[in-house]
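*Asks:* I'll drop the sequence and a predicted model, then ask my questions.
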Amino acid sequence: MIPVRGYAGAKVAVLGLGRSGLSAARALRAGHAEVLAWDDSETARDTAVAEGFAIVDLARAGAFDGVAALIVSPGIPHLYPVPNRVIAAAQEAGVPVDNDIGLFFRSLATDDWDGFDVTPKVIAVTGSNGKSTTSALIHHVLTEAGRAAQLAGNIGRGVLDIDPPEDSGVVVLELSSYQTDLARALTPDVAVFTNLSPDHLDRHGGLGGYFAAKRRLFAEGGPDRAVIGVDEAEGRYLAGQMAEGPNDDRVIRISVDRKLSGFGWSVFARKGFLSEYRHGRQVGSIDLREVKGLPGSHNHQNACAAYAACRTLGLAPRVIEAGFHSYAGLPHRSQRVAEKDGVIFVNDSKATNVDSALKALLAFDNIRWICGGLEKDGGLGGLAPGLAHVRRAYVIGREAAQFAIGLGAVDTEVCTTMSEAVARAVRDAEPGDVVLLAPAAASFDQYDNFEKRGEDFMAQVHAQLGLGA
């Protein structure tokens, strides 16, 4: 645990008692703060009471009298589409609002660090797509190289639940826009921006607000090194803001669209080969085509970001390459779950928006595509470049028929349920085909989350193929 510093003897309110909220409450108590906890869920309140926390209705009049700060869980809106009533009351009372990420950065360093030979580092990863894979890949490479590393944030453990890092230790954080938007302290040593595509627009008041939330990690965090994907206009803008000029090697530009050789430091992938350039010279390369855990251009972008981050810590290219080859991939992200009679089955349930689903479609040929669910704003037009790879689409979800219409000329079958979609895909599949779950939609019309959807896909595949659980 990372005990929270700076609130000893003070009253601190915690709103939302899920994983991050309870973690923050425990860490605040460990730092000798007086915690006032609240959640609209009675079950969540009972859990907090069982751990000895005082429950206070933060919506009642006078609840913020004498309170030093309000700590908010990431799922609770603080500005758009409308502020939560408790947050609005805190703001009206002039009480600072923060989250567990802000508490983490203000509390991580301790006096013990003065005795370390090598100061611990924090690598923070954000972006629309690929941040989970990039974070996990960085952590895996570091661990395989013998570095003490911990994975936390939006993946792995809660940020305040990790162990205090040891001499030369590394903390790898995946940070969502919900987390970067509100944190009052953001001070990573290395910050990574993968890419940007429209998502969570209601929560951020549009695309500009969404990008602004990501940008805070860099503009307000002031990292020693910034690894920035420049395949979108926003990334190029951010790199330009962070760098003093093209030769400033504090900014490492990454791309899977073009060769980047005219900068101080860059990493790019073309036709399956990753290249590292410094001041016009190639200094490293990796053949990614045989890295089974990182299929497709989108994963090559993740590889470029992870490679660059690891290079900032002094790892040699061949050490990083070895880590790539032993990386098995994350569940529900281009996860190969079965192969039978020349047909491969891939679970990419995390492809919850059009951009991430397009990347999955472009990674394979001869696709039997299972898609559909709760369609997000913007329509399905962005999928067009990948539809030539699709032999047939099997559409699930409560609005499956409407979703199928949005796919235009693609050969579709309206299946509604996962079991029917998998059964029909298995029926039709031929050697060389890939049965791909890449929904291009949220899961909430049929499942609690994308993980449950992916688990159902895997269960249905195993059942259809007679592979057992």
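*Replies:* Perfect, thanks for sending it.
*Asks:* all contacts plus neighbour counts: C-alpha atoms, from now on.
*Replies:* Noted.
*Asks:* residue contacts, residue 3?
*Replies:* Going by C-alpha atoms under 8 Å, 6 or more residues apart in numbering, residue 3 touches 27, 28, 29, 30, 31, 107, 160.
*Asks:* The third one looks like it's in a strand, true?
*Replies:* No: Residue 29 is assigned helix when assessed by DSSP: H, G, I helix; E, B strand; the rest coil, not a strand.
*Asks:* Which parts of the stretch 51-200 of the chain are strands?
*Replies:* 54-55, 67-72, 97-98, 121-126, 149-153, 170-174, 190-193 (DSSP state E, counting those that start in this stretch).
*Asks:* which residues are in contact with the last one?
*Replies:* Judged by C-alpha under 8 Å, 6+ apart, the contacts made with strand 190-193 from elsewhere in the structure are 121-127, 214, 217-218, 223-229, 235, 305, 309, 312.
*Asks:* Below is structure B, check it against A:
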Amino acid sequence: MIPVRGFEGQVVGVLGLGRSGIATIRALQAGGAEVVVWDDGARAGELAAAEGVALRDFAKPGGCADLACLVTSPGIPHLYPAPHPAIAEALAAGVPVDNDIGLFFRSLAGADWAMMEQPPKVVAVTGSNGKSTTSALIAHVLREAGREVQLAGNIGRGVLDIDPPGDGGIVVLELSSYQTELARALTPDVGVFTNLSPDHLDRHGGPGGYFAAKRRLFAEGGPDRCVIGVDEVEGRFLANQLSVGPGDDRVIRVSSAGKLSGPGWLVFAKKGFLAEYRKGRQVGAIDLREISGLPGAHNHQNACAAYAVARSLGMGPRQIEAALKSFAGLPHRSQKIAEIAGVAYVNDSKATNVDSARQALRAFRKIRWICGGLEKEGGVAPLLSDAAEVRKAYVIGREAAHVAMQLKGIEVEICGDMGTAVARAHAEAEAGDTVLLAPACASFDQYDSFEKRGDDFVARVQALA
């Protein structure tokens, strides 16, 4: 646990009693704060009693008056489309609003760090797609090199629940836009920006607000080293703002769209080969094509980012290459489940938006595509230009008929549910085909999460096998 500093003897409110909320309560208490809590769920009283804290409705008049800070969970809106009533009350009372990420950065460094040979470092990863794989891959590469590594944030443990890092320890954080937008302290040693595509726009007031939330990690966090994906204009703009000139190697530009050029520090993947250039000269190369845990160009971008981070932390190219080859991949992200009679079954349930589904469609051939769910803004029609390898689409979800209508020029079958879709794809697939779950939609019409949706797909495929 990371005890939260700076609130000894003060009253701090915690809004939301999920995983991060419970960890925050315990970390605040360990730091000497008096904690009061609120959650809109039916189990709020039970959860508060289990932690030995008082329940208080912060949204009531005066509910925040004595608070030194209100700490909110990431899923609770604090600005758009409208602040939660408790946060609105805190704003009106002038009470600082923060989250567990902000508390983590203000509390991580201890007095013992001055005695360490290598003070711990924090690597923070944000972006639209690839955050989880990139974060896990960075942690895997560093562990393979014998480094002490903890993985936290949106993946692994809650940030305040980790152990205090030791001499030379590294904390790798996956951070969403909800977390970077609100955190009052952001001081990573290495910041990573994977890419940007439209997502969560209602929570950020549009694409500008969404990008601004990501940008805070770099503009306000001031990392010593920045690894920036430059395949979109936002990444190129961010890299430009962070560097003082073309040769500034504090910024490492990465790409999976083709060769980069210039005098700076560059890592890119072209036709399945990763290359590293510094000052105009190639200094490293890796063949990514046969690494089974990293299929497709989108995973090659993740590999480039992880490679760049590892290089910035002192690892050599051959050392990184060996670690990449042993990476097994993450569940629900281009995860090969089985091969049955020459047909591959791939679970990419994490492809909850158009851009992530596009990457999955580009990564495989002869696709029998299971898609659909709760549509996001813009629908799935933009994927038609990437559907050349789709033999047939099997559409699930509450909005299956509307999704199917958008897939013009593709053979489509409305299946409604996962069981029917898997059965129909299995019955029609031929050797060499890939049955791919890449929904391009949220899961919440039929499942509690994309993980539950992916687990359902996996269970049905395993039953076939």
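*Replies:* Everything's here; your move. Just so you know, these numbers come straight off a predicted model, no measurement behind them.
*Asks:* most packed of the strands of the stretch 51-200 of the first structure?
*Replies:* Ranked by mean neighbour count, those are led by strand 190-193 with a mean of 28 (mean count of other C-alpha atoms under 10 Å).
*Asks:* which element follows it toward the C-terminus?
*Replies:* helix 201-204 (DSSP states H and E).
*Asks:* hang on, the earlier thing: of all the strands of the stretch 51-200 of the first structure, which one is nearest residue 132 of the first structure?
*Replies:* strand 170-174 (6.3 Å; C-alpha to C-alpha).
*Asks:* that older thread, ok, and the contacts of residue 3 of the first structure in the second structure?
*Replies:* Of the contacts of residue 3 of the first structure, the ones still in contact in the second structure (both residues aligned by TM-score structural alignment, their matches' C-alpha atoms under 8 Å) are 27, 28, 29, 30, 31, 107, 160.
*Asks:* got those residues as JSON lines, with distance to residue 76 of the first structure and neighbour count columns?
*Replies:* Shown next, in JSON lines, are these (distance: C-alpha to C-alpha, whole Å; neighbours: other C-alpha atoms under 10 Å):
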{"residue": "27", "distance to residue 76 of the first structure": "20", "neighbour count": "24"}
{"residue": "28", "distance to residue 76 of the first structure": "20", "neighbour count": "29"}
{"residue": "29", "distance to residue 76 of the first structure": "22", "neighbour count": "19"}
{"residue": "30", "distance to residue 76 of the first structure": "24", "neighbour count": "16"}
{"residue": "31", "distance to residue 76 of the first structure": "24", "neighbour count": "18"}
{"residue": "107", "distance to residue 76 of the first structure": "23", "neighbour count": "18"}
{"residue": "160", "distance to residue 76 of the first structure": "19", "neighbour count": "28"}
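*Asks:* what's the farthest-apart pair in those?
*Replies:* So, those by C-alpha to C-alpha: farthest apart are 29 and 107, at 13.2 Å.
*Asks:* what touches both of these two?
*Replies:* Common neighbours of residue 29 of the first structure and residue 107 (C-alpha under 8 Å, 6+ apart) are 3, 4.
*Asks:* what's the closest of the strands of the stretch 51-200 of the first structure to residue 393 of the first structure?
*Replies:* strand 121-126 (31.1 Å).
*Asks:* Now do that closest one: distance to the chain's middle.
*Replies:* 12 Å (C-alpha atoms, centre = their mean, to the nearest Å).
*Asks:* Is residue 118 of the second structure in contact with residue 168, as I believe?
*Replies:* Yes: counting by C-alpha atoms under 8 Å, residue 168 is a contact partner of residue 118 of the second structure at 4.6 Å.
*Asks:* and these two? which has more neighbours close in?
*Replies:* Counted by other C-alpha atoms under 10 Å, residue 118 of the second structure and residue 168 do not tie: residue 168 has more neighbours, with 15 against 12.
*Asks:* contacting residues for the more buried one?
*Replies:* Contacts of residue 168 of the second structure by C-alpha under 8 Å, 6+ apart are 116, 117, 118, 119, 120, 121, 147, 148.
*Asks:* Can I get the buried part of those residues as one PyMOL selection?
*Replies:* Selection of buried members from these for PyMOL, criterion 16 or more other C-alpha atoms under 10 Å:
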select buried, resi 119+120+121+148
